[in-house]
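[1] For reference, the sequence and a predicted model appear below.
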Amino acid sequence: MLGDIERLVVTESPSADLAAVAHSAGVVAALGRAHLGADPELIVLDGRTHLRWRLGSGPRRVLLLAHHDTVWPLGTLAAHPFEVREGVLRGPGCFDMKTGLVMAFHALAVLAAPDRTDGVTLLVTGDEELGSPSSRELIETEARGCAAALVLEASADGGALKTERKGVSRYEVTVHGRAAHAGLEPERGVNATVETAHQILAVAGLADAAAGTTVVPTVLAAGTTTNTVPAQGRFAVDVRVRDAAEQDRVDTAVRALRPVLEGAAVEVTGGPNRPPLQRTSSALLYRRAQHRATGLGIGPLSAAAVGGASDGNFTAGIGTPTLDGLGAVGGGAHADHEHVLTAEIPRRTALLAALIHDLTEGSNR
């Protein structure tokens, strides 16, 4: 398994580099062929390469969901090479989420017999780190009708499974004012910087800590020169919510923004990007995983609610029971200290295999 992980990690695959992602898809396809004995379907959408293995001929029952793109630019390996030392594996994308992808291949290979994988689909996308712009419809289509979606994203702290993820909305608010000379006749202008400040405060006020809702103005720009009343300003907004009602509340409020200064105008683009993965969607699968972990002697498991989103938000959003965080145990996603604890890899792979077998057997445990 370490050799397979190395093979994927040294194949750099930044999401925005279409050629790199296509090359990575070829490496993933070869690795999957070696373990599953079958070629995937290569699905190219908007230039981004995704892979799909549909095992067996029966109705789709279980969706395994992974991605092979990363946030790391080409050349990162020079400063952060793949290495395994003292039980810790390092390298760009090892934790998020190339180890989880390797675990999926090995779990399916362990099950081996066709009747134990019949109805299982493994979908590996190539644009998750961008928000899955081309693959969302593909993911939702594959998830419909399945009894479960198992997401191979890395675990939460301490190896906890992710039983709840916040939904995500993203907006850009553009403020239109009127330019004028800042020294000679500022009164003839409509100051977009001042209007933008009003709007930022209004947006930030939509947060609700008690409900777990965060509304964070992020990237900001306004004006052109230091002696000109700014004619335009814009800022981005990141919203995270625990439930659909909160996502709707914030969306309605952001779209209802109105200018404070006479002569200014406010334009809002964007909206909900990922629905919440609520605990009700993961509860039954989490109990199944706990039962299997106990039987394997690798329990007890723990659960976590996290603010970050994944493609599991999409599967939960269409009503498919979803359990996330089944991949690597470690830490440092998107950071220089990204790492995986090697001792946990076989244990978590065994749990994944047992859970797939449980679901394809139709057990009610």
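    Done, it's in.
[2] Going by C-alpha atoms from here, please, whenever you check contacts or count neighbours.
    Fine.
[3] now the spatially most central residue of the chain: how far from residue 151?
    Central residue check for the chain by CA atoms, centre = their mean: the C-alpha nearest the mean position is that of residue 310, 2.5 Å away. Using CA to CA, to the nearest Å, residue 310 is found at 9 Å from residue 151.
[4] What is the three-state secondary structure of the residue nearest to the centre of the chain?
    Here residue 310 takes the coil state, with states given by DSSP: H, G, I helix; E, B strand; the rest coil.
[5] cool, and the one 5 residues further on?
    Following three-state DSSP, the label given to residue 315 is helix.
[6] try this one side by side with the last:
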Amino acid sequence: MSHPQIDLQQLLADIRELVEIESPSADLDAVARSAEVVARLGADLLGAPPERLVVDGVTHLRWRLGPEPRVLLLGHHDTVWPHGTLARIPYAVDDGVLRGPGCFDMLAGLVMAFHAVAALPSAEGVCLLVTGDEELGSPSSRALIETEARQASAVLVLEASADGGELKTARKGTSMYEIEIIGRAAHAGLEPENGVNATLELAQQVPAVAALSDLAAGTTVTPTSATSGTTLNTVPAAARFTVDVRAWSCAEQERVDAGIRALEPALEGAKLVVHGGINRPPLEAELSAELFDRAVSVASRLGLPVPGQAAVGGASDGNFAAGVGTPTLDGLGAVGGGAHAEDEHVLVDRLVDRTVLLHGLLQELLDGPADPPRGRP
């Protein structure tokens, strides 16, 4: 297996082009504009245009290279950064560090995927799916991801690496909830006793929800944002709070889900309505073990830095792929840090070797005997 010729300057130019098209997930027009840039860049490198798949107004892109794709590459082109971030944190490369909104999570990974596939002698057997709503929990793209994963024998996810370039071999599953509290309004000075105070009910429910955590099992249940009331002198008739849940197993997700749905109001006359639920299943280590071993073997043969492995609390679209039973390896994208943070960055001197690793792993998977699809129906 020989090294492909990967042009670092072209990698940087392509990353810059994507970083400078802001694509906050909730702005569908911005996501559509970003998709056009991704589509053009990918078409130039892969020699074929993508299918544009618009679901609930969100633009996703799919390249199916050959009649029977065997390896699915997963990425996303939306980011968490609002419009205007680019003016404050512009694209820049300084002392070997690349910065710019979305560069690490995960625009550099997309560019690496395009260049790795373009360098293959034949890309037949590759499907590349680029979604536009991953940062929102993939509500419109989940079915696409699961369908493609069921047809593949392996899934490689171009999310950014863990610390030091470690590959992500396990991810927690995620659940997302909003607890709505319905009370009754009344004048806070004249007759507060006639109201049902949604703020007081919220104060009772937040610790009850947090108590569902099991830190020994690695399960976190975290109340996050909260709102309540309308004016200073009105007993609040409504409140709501959101809850972020992370767990290593489906059983733990289901335990917490049952606990949240079993909540009872503490105040007479109050009502609770639970919105949301289990979002992404966990990426369990046994589904990544074989692919991780192959990545280590490829790196050793090619004289590349041999990656370690990490289990992480954050979730990705790789969770959905693993959830249907297809072997999945995550964190094959850029090396750097600061995802979703002001210091988001990519280490320039790791872009080429990581692209070569992806190329080598793809080549090995495509050159081997054709495995049947591994996903569950």
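    Structure received. The structure displayed is predicted, hence computed values, not measured ones.
[7] so who does residue 181 of structure 1 touch?
    The neighbours of residue 181 of structure 1, taking CA atoms under 8 Å, 6 or more residues apart in numbering as the test, are 189, 227, 228, 229.
[8] Now which residue in structure 2 aligns to it?
    Aligned counterpart of residue 181 of structure 1 in structure 2: residue 187 (TM-score structural alignment).
[9] quick one: its match from residue 195 of structure 2, how far?
    For residue 187 of structure 2, the distance to residue 195 of structure 2 equals 8 Å [CA to CA].
[10] Overlap of the contact sets of these two?
    Common neighbours of residue 187 of structure 2 and residue 195, using CA under 8 Å, 6+ apart, are residue 235.
[11] Check the gap between the match of residue 181 of structure 1 and residue 231 of structure 2 for me.
    With CA to CA as the criterion, residue 187 of structure 2 and residue 231 of structure 2 are 10 Å apart.
[12] now swap in residue 111 of structure 2 and tell me
    Using CA to CA, we find residue 111 of structure 2 at a distance of 50 Å from residue 231 of structure 2.
[13] So between these two, which is more surrounded?
    Neighbours were counted for residue 111 of structure 2 and for residue 231 using other CA atoms under 10 Å; residue 111 has more, 28 against 9.
[14] Could you identify the residue of structure 1 that aligns with the more buried one?
    Alignment note (TM-score structural alignment): residue 111 of structure 2 maps to residue 102 of structure 1.
[15] got the contact list for that match?
    1, 4, 5.
[16] Generate the ChimeraX command that creates a selection of the buried members of the residues you listed.
    Selecting only the buried entries of the contacts of residue 102 of structure 1 in ChimeraX, with 16 or more other CA atoms under 10 Å as the criterion:
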select :4,5
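[17] got the contacts of residue 102 of structure 1 as CSV, with secondary structure and distance to residue 81 of structure 1 columns?
    Conversion of those to CSV gives the following (DSSP: H, G, I helix; E, B strand; the rest coil; distance: CA to CA, whole Å):
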residue, secondary structure, distance to residue 81 of structure 1
1, coil, 18
4, helix, 15
5, helix, 13
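[18] which of the contacts of residue 102 of structure 1 are also in contact in structure 2?
    The subset of those whose aligned counterparts are also in contact in structure 2, taking both residues aligned by TM-score structural alignment, their matches' CA atoms under 8 Å, comprises 1, 4, 5.
[19] List the contacts of the second one.
    Put plainly, it is residue 4 of structure 1. Taking CA under 8 Å, 6+ apart, we find residue 4 of structure 1 in contact with 31, 102.
[20] which position in structure 2 aligns with it?
    Alignment note (TM-score structural alignment): residue 4 of structure 1 maps to residue 14 of structure 2.
[21] where does its match sit relative to residue 80 of structure 2, distance-wise?
    For residue 14 of structure 2, the distance to residue 80 of structure 2 (CA to CA) stands at 20 Å.
[22] residue boundaries of the helices in structure 2?
    Along structure 2, the stretches classed as helices by DSSP state H are 8-19, 28-46, 85-88, 108-118, 142-151, 198-210, 250-261, 289-302, 317-323, 351-367.
[23] mind checking which of the ones you listed is nearest residue 99 of structure 2?
    Set against residue 99 of structure 2 and scored by CA to CA, the helices of structure 2 come closest in helix 8-19, at 9.1 Å.
[24] can you give me the angle that closest one makes with helix 108-118?
    Here the directions of helix 8-19 of structure 2 and helix 108-118 differ by 130 degrees (axes from the mean of the first three to the mean of the last three CA atoms, to 10 degrees).
[25] Many thanks, we can stop here.
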